[in-house]
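# Predicted structure and sequence below. I'll ask about it afterward.
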Amino acid sequence: MTQQTDPLLQPLQLRHLTLRNRIMSTAHAPSFQEGGHPRDRYRLYHEEKAKGGIALTMIGGSTNIAPDSPSVFGQLYAGDDSIIPWFRQLTDGVRKHGAAVMCQITHMGRRTAWDDGHWLPVLGPSGRRERAHRAFPKVMEQEDISRVIKDFAAAGERCRQGGFDGIELLSHSHLLGQFLSPLVNCREDDYGGSLDNRLRLTLQVLEAVRAAVGPDLILGMRVTGDELAEGGLSAADCIEAAQKIAATGAVDFLNVLAGAPYDDLGLAGWVAPMGMPAAPDLNVAGAIRAAVDLPVFHAGGVADIATARHAIREGQADMIGMTRAHMADPYLVQKLRQGAEERIRPCVALGYCVDRVNQGKPAVCGHNAATGREMVMPHVIAPAEVRRKVVVAGGGPAGLEAARVAAERGHQVVLFEAGSRLGGQIALAAKGMTRRQIWGVADWLICEVERLGVELRLNTYAEAEDILAEAPDAVIVATGGWPEALDMPGGHLVTSSWEVLSGEARVAGEVLLLDEVGDHAALVCADVMARMGCTVTLATPDRMAGHDLGPTNSAVVLRDLARQGVVFESLLEPVSVAAEGNRKRITLRHVLTGELQERVADHVVSEHGITPAEELYHALKPGARNLGQLDHQEMIAGRSPFAEVNPSGAYWLARAGDAVAGRNIHAAVYDALRLCKDL
């Protein structure tokens, strides 16, 4: 499609505001705030999307308006005037690149924690607890209601002074939505019972904010289109509520999503990881759009251009939120305009971004290491002044990213891979059904290195002499690692998860899966074995299976395994394995009590981590100008980490990814980016 015919590239008039296309980043909290403010890291993250051509970036996901709505996942705080100068810097920065910018504000109600911030009780329409955030709320009195209305109005005025094009009030699942939902609101006063009563607070807040910001600022609301839960708001309820909101004349758009994110699986339905349907709620947004005479935005998990284009073309929405898609590639719109849609780095729903935030960590994209690090890491790789020869050993994510970045710099790149295909451990990770789309990470990297002309040498186990024969200026060792063996009596009787996933080992019958790591690897192996017809028990010394996973990934993966009959047992570590005929007898120890117990199974499979394949690195180290060492302070600052300590050396040398230590995809690509961006 051309720019003239592509529905996604047509402008949208939102009253006096012209949005340059139909793609937006919806409000979210990446946990980049500092002191509740959107300072440089936060600003540059949103500026990058504006540079990339987005029409509208909505900042401040769940920006809190009052001290009894404390931040529990790194939100901004608009409850006092100190945020206004930071707002102004951000809005000026985004707008200079041609994008519109708005801010979302909210009171979280019960969807927060009482033991954070100022230790004030959380609020709610009723005393019903939310499982996800766990607090029992104080039932709001009329005085609380009046105060919250004033707090909304004051925060709206601060947004206006901060220079935003508009404000979005968050209803869905937060305080306003809690009053609206019969799952949460069981009041018997003027704010409970009928739909009109449950909507009363929303309309009062809307009236107060509009009065505070005046008639010219764009004002919208993120609303529920269907709670998709028994006893919750139905689609008909939500349409009626949307019509009543629109009838006030106070709002300029509605932003629609569905679901009830009151527990981990509900959150996963809202911010979907792999294993959940893609963009399942477009029809919900379309039903609201057909019922109101307002522009309708969609905020629910559209990750690809084809789906976004379909939604606009078929009239299901006027603007499409592609938030995580922009975390994967903030230059998505620019590539679309240039006719290079196939070069967009895809969001494959790793869920690493949202799960880190829910674990109290800043968001990062699982396979774009520059996202959120715009102060020190580039999204667009600058060409080098002098063309060099770069040799990469290993074709997993670290090696592929190193080759891609070095080739973008203009260097001549040769990549050695011992196997017959590229992708490394991603090929094993994609064997499971729930997480099979993880292969998209490798697929994009492979396409990029081929496009850039990287010389690929497959089926070549590179020795030091093979590397040196290339006369390299720099060598990146990304050789990954191997499964760590179980060091215990009978450890040789245990099959590694790699052997199962690669097809090297065949298992059947009853399988005891020992997971020492607590990440995805063992769970993918359990998925594969269960689908082969095995009866699988997963035992872990951790408090729970999937201990290191965040709430969305763990909920979906464990749900899918439970549906297949996989049994989870916690707080158990292996002591020994012995042959018993054709079967295995396993002794396990409770990690807290020390009590021993025995099991018998047909096979014992273990996920016990990675031992780095580091022989090549050590063989090359003496001839390196830096002896393989990296300056950590320079690396942290975003500068070249290579410093010459061996004047007789012939090349720079570094390891990346699991060749250093067993970690994950993000660590691998981050290693590669900061090693190669200045080569």
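Received the coordinates, thanks.
# use CA for all of it now, contacts and neighbours both
Will do.
# Give me the neighbour count for P378.
Neighbours of P378 under the rule other C-alpha atoms under 10 Å: 17.
# Hmm, A369 and it touching each other?
No. Taking contacts as C-alpha atoms under 8 Å, P378 lies outside contact range of A369: 9.1 Å.
# Report the central residue of this structure.
C353 (2.3 Å; C-alpha atoms, centre = their mean).
# Which helix or which strand is home to that residue?
For C353, the element it lies in under DSSP states H and E is helix 352-358.
# still on that earlier bit, I'd assumed C365 was in contact with the residue nearest to the centre of the chain.
Yes. In this structure, C353 is within contact of C365 by C-alpha under 8 Å, at 5.4 Å.
# now the strands: where do they sit in the stretch 201-350 of the chain?
Assigned by DSSP state E, counting those that start in this stretch, the stretch 201-350 of the chain shows strands spanning 218-224, 253-257, 296-298, 319-321.
# May I see those organised as CSV, with mean neighbour count and distance to T18 added?
As requested, the strands of the stretch 201-350 of the chain are exported to CSV (neighbours: other C-alpha atoms under 10 Å; distance: least, C-alpha to C-alpha, whole Å):
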stretch, mean neighbour count, distance to T18
strand 218-224, 26, 11
strand 253-257, 26, 14
strand 296-298, 28, 15
strand 319-321, 27, 12
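# Nearest to D115 among the ones you listed would be which one?
strand 218-224 (27.4 Å; C-alpha to C-alpha).
# tilt between the closest one and strand 253-257?
Here the directions of strand 218-224 and strand 253-257 differ by 20 degrees (axes from the mean of the first three to the mean of the last three C-alpha atoms, to 10 degrees).
# now strand 218-224, how far from the chain's geometric center?
24 Å (C-alpha atoms, centre = their mean, to the nearest Å).
# all helices of the stretch 151-300 of the chain, in order?
Residue ranges of the helices in the stretch 151-300 of the chain, as given by DSSP state H, counting those that start in this stretch, are 175-180, 195-213, 235-247, 264-270, 282-291.
# and L653, that one's in a helix?
No. With DSSP: H, G, I helix; E, B strand; the rest coil as the criterion, L653 is assigned strand and is not in a helix.
# wait, isn't it in contact with P472?
No. With contact defined as C-alpha under 8 Å, L653 does not reach P472; the gap is 9.8 Å.
# Out of these two, name the residue with the larger neighbour count.
Comparing L653 with P472 by other C-alpha under 10 Å, the one with more neighbours is L653, at 27 against 20.
# and here's the other structure:
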Amino acid sequence: MIKYQNVLNPLKVKNMILKNRIVMPPMGTNYAGQNGEINEEHIKYYEQRAKGGTGLIILENVCIDFPLGSNGTTQLRMDHDSFIPALYKLNERLHKHGANVAVQINHSGASAVSERIGCQPVSASNIPSKTGGAVPRPLEKSAILDIVEKYGKAAKRVQTAGFDAVEIHAGHSYLICQFLSPLYNNRTDEFGGSVENRARFARMVIDSVREAVGPMFPIILRFSADELLEGGNTLEDTLKILEYLNDEVDIFDVSAAVNDSLYYQIDNMNLKDGWRSYMSKAVRDKFNKPTITTGNIRNPEVAEKILAEGEADLIGMGRGLIAEPNWVKKVQSGQEDMLRKCISCNIGCAGHRIGLNRPIRCTVNPDTITEDVYKKQKVKKKTNVVVIGGGTAGLEAACTAAELGCTTFLFEQKSYLGGLAKEISKLPDKQRISDFPKYLVNRTERLDNLTIFTNTKADAKLVQNLSPDIIVNATGSKPLLPPIKGLLERIDKEGEKLYSIFGLLNNIDEFENLNVEGKKVAVIGGGAVGLDVVEYFAQKGATVSIVEMLPMLGRDLDVITKISMMDIIKKYNVDVNTSTALVEVASDHFKVKKGEEEVTIEFDYGFVCLGMRPENPGLKELQEHFGEKNVEVINIGDSARTRKIMDGVREGREITLALEKIDAI
């Protein structure tokens, strides 16, 4: 009997037959060319997911009305026939691997950025699509009809380009959503007011698309089932709206949230696998049509349960397939322990694309374009690699070296592997991070030419015995503790109530069992680590204060986490002190300077989270000892410069460059 029978079961919708129930939903990449064309790198990205067994790939949203309706720094376009040939090539490549391919057509409306499109965005009304967004121009009826026609023309190009289905985006604060949602629509004509009127534009778009593609071409409708904001559409509201949109829709792609509730759309790390499947079940039960559900689904057991219990017909796995293109293939072949699960950190994907206008990257997958192509290289001579440090950067370097045929040794001073990623995952809301070091450790266990020594401090003499050709120093970081009066003699000391992040993590079991309701917790440092501490104690009922020297909190956070953290600060009435510096530490209070004024912040538990600094005590000895021995010594990850997990993992994979340098590959 097949273990995940429902996940791997085919599904026929109109003239489209899906070989399994796993869907890659549309996610922007910033991989497109400057003029909106698809390129070879972009095709390879999707081809990896097709090779990995994905049943349906829905191409990221394409612009149907350029530049007015464009979204993102670079976005694929479908507003002209000139884009058809390259997209046809994409479909040829993906179809070879048995994947079906759809594409999402979209008009961004008020979510367009004025500076990018060169004019004022448009919308249902003059209401911005997010807090602080541009004020849009309300569309006149003639312009609405023109956009409806453009949707139909774009859909015809979709069909001509060889796609198997078309998806209409009616959620996530884009133009159709701006008509559907009372958050954005205050019109008084036939496109505003009642549910039927607010649904009119979407109805006209669906009809235009159906007329263009004919009766047997599947139409998917994506929408925000619950906008999860006060005054927005609830699930019950959306079910009423869909009564007007049901005809001619073949699959409902059930999403959630809008721009100001973005962390429910691009799910926060602490949201459980499949948390929003109840929404797709409600739609499925009412309309008896196939539904797609999404929401942090990483584990095949969860996907199987959702399908078996009738909560959805298809499982959307977005960031999960960025991290693990071979999800289906590994599940089919019983390699679940080798699933490189997305940890929902949102740094390389949403953070890069939305926050920084960069092409997407991934914390756990150092190559989202060609993934395992590095394995085709093999060392052409005996090569010994020694890695010092068993965190995520060191583990990636060691695994990569061993996979290329190097005789590899890894030393870790602690009794366990995983480094800071394993440590930080002790926080309840960060538990998902632990999936990554688990995967790396599982990967090491499949490599016979990789030997691991824990509880072992490596020095130059020990390393010399292994005749290394390459030495990788990946010894990580430790908390930055400046010489502030009273700090060093109190922090993490017995009898004191002052902790670094490691002090908290090392005593997490005690804090989990501690009633801190009403207790005063003060946190110095408003970066990622400090805000993690704020989140932890605020949710446990403590009265929390935070101090940050910069004029803002969360400067180093990705956009999703930042929005979420600011909501937590507001929800739990956290006392925020920005542009404030720590000047002295006592056993029960901090002295801080706010402008010219010194202020005392009392605490029952104090935390100093001023960032991390590289920890590489043996690096100089290694460099001096092996400097004249023709041995390549490289320093990676936090031991080189404290950054994100993503940076260290990428540098771990880049051991291939060191192997090239010594002519080993």
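Arrived safely. No experiment lies behind these values; they were computed from the predicted model shown.
# Need the TM-score from the superposition.
After superposition, the two chains reach a TM-score (TM-score structural alignment, normalised by the length of structure 2) of 0.88; 639 aligned residues with a C-alpha RMSD of 2.8 Å.
# ok, back up a step: check which helices and strands the helix holding C353 of structure 1 sits against.
helix 551-563 (3 or more C-alpha pairs under 8 Å, 6 or more residues apart in numbering; DSSP states H and E).
# Just after the helix it packs on, pick out the following helix or strand.
By DSSP H and E, the next helix or strand past helix 551-563 of structure 1 is strand 567-569.
# in structure 2, what residues pair with that next one?
Aligned using TM-score structural alignment, strand 567-569 of structure 1 spans residues 575-577 in structure 2.
# Stretch 153-162 of structure 1 too?
Taking TM-score structural alignment, stretch 153-162 of structure 1 hits residues 152-161 over in structure 2.
# Helices along the stretch 1-150 of structure 1, start to end?
Going by DSSP H, counting those that start in this stretch, the stretch 1-150 of structure 1 shows helices at 40-51, 84-95, 142-161.
# Now the longest one: buried residues?
Right, helix 142-161 of structure 1. Neighbour-count burial for helix 142-161 of structure 1, counted by 16 or more other C-alpha atoms under 10 Å, picks out 145, 148-160.
# mean shift between it and structure 2?
Compared with structure 2 after fitting, helix 142-161 of structure 1 deviates on average by 1.8 Å (mean C-alpha distance after the TM-score superposition for structure 1).
# which residues are contacting that helix?
Residues outside helix 142-161 of structure 1 that contact it (C-alpha atoms under 8 Å, 6 or more residues apart in numbering): 65-66, 78-81, 83-84, 87-88, 103, 105-107, 166-167, 201, 204-205, 208-213, 217.
# Narrow those residues to those that are buried.
Here, 16+ other C-alpha under 10 Å leaves 65-66, 78-79, 83-84, 87-88, 103, 105-107, 166-167, 201, 205, 208-210, 212-213, 217 buried among these.
# Would you mind checking which of the buried residues of helix 142-161 of structure 1 is nearest to R373 of structure 1?
C159 (25.4 Å).
# which SSE is S420 of structure 1 in?
Per DSSP H and E: S420 of structure 1 is located in neither a helix nor a strand.
# and it, what is it in contact with?
Counting by C-alpha under 8 Å, 6+ apart, S420 of structure 1 has contacts L458, N459.
# So the counterpart of it in structure 2 versus L481 of structure 2, what's the distance?
If you follow S420 of structure 1 across to structure 2 using TM-score structural alignment, you land on S415. Noted for S415 of structure 2: a distance of 25 Å to L481 of structure 2, by C-alpha to C-alpha, to the nearest Å.
# do the same with R137 of structure 2
With distances taken as C-alpha to C-alpha, R137 of structure 2 is found 52 Å from L481 of structure 2.
# contacting residues for the nearest residue to N357 of structure 2 once chain neighbours are set aside?
Closest residue in space to N357 of structure 2, ignoring its immediate chain neighbours: T73 at 5.9 Å, by C-alpha to C-alpha, 6 or more residues apart in numbering. The contact partners of T73 of structure 2, by C-alpha under 8 Å, 6+ apart, come to N30, R116, N357.
# ok, T73 of structure 2 to K240 of structure 2 distance?
Using C-alpha to C-alpha, T73 of structure 2 is found at 35 Å from K240 of structure 2.
# likewise T408 of structure 2?
Taking C-alpha to C-alpha as the measure, T408 of structure 2 and K240 of structure 2 are separated by 61 Å.
# just the strands in the stretch 551-679 of structure 1 please.
Along the stretch 551-679 of structure 1, counting by DSSP E, counting those that start in this stretch, strands occupy 567-569, 572-580, 583-590, 596-601, 603-607, 610-612, 652-655.
# In the first one, which residues are buried?
Residues of strand 567-569 of structure 1 classed as buried: V567, F568 (neighbour count, 16+ other C-alpha under 10 Å).
# which strands and helices sit next to that strand?
strand 535-539.
# distance between the strand it packs on and the chain's centre?
28 Å.
# relative orientation of it and strand 596-601 in degrees?
Going by the same axes, to 10 degrees, strand 535-539 of structure 1 makes 150 degrees with strand 596-601.
# What's the average distance for strand 535-539 of structure 1 when superposed on structure 2?
Taken against structure 2, strand 535-539 of structure 1 registers an average deviation of 2.6 Å after superposition, with mean C-alpha distance after the TM-score superposition for structure 1.
# who's in contact with stretch 190-197 of structure 2?
F179, L180, N185, N186, R187, R198, A199, R200, F201, K240, I241, Y244.
# Can you tell me which of these has the most neighbours?
That'd be L180 among those, by other C-alpha under 10 Å, with 32 neighbours.
# Quick check: closest non-adjacent residue to the aligned partner of that one in structure 1.
In structure 1, L180 of structure 2 lines up with L180, judged by TM-score structural alignment. Spatial nearest neighbour of L180 of structure 1, chain neighbours left out: R198 (4.6 Å); criterion: C-alpha to C-alpha, 6+ apart.
# surely the one you found meets C186?
No. Using C-alpha under 8 Å, R198 of structure 1 is not in contact with C186; the gap is 9.5 Å.
# before we move on, back to that, closest to H520 of structure 1 out of the helices of the stretch 1-150 of structure 1?
The closest of the helices of the stretch 1-150 of structure 1 to H520 of structure 1 is helix 40-51. By C-alpha to C-alpha, the value is 28.3 Å.
# and the spatially closest residue to Q564 of structure 1 that is not a sequence neighbour, what does it touch?
Of all residues not flanking Q564 of structure 1 in the chain, A530 sits nearest, at 6.4 Å (C-alpha to C-alpha, 6+ apart). Counting by C-alpha under 8 Å, 6+ apart, A530 of structure 1 makes contact with V536, L561, Q564, G565, V566.
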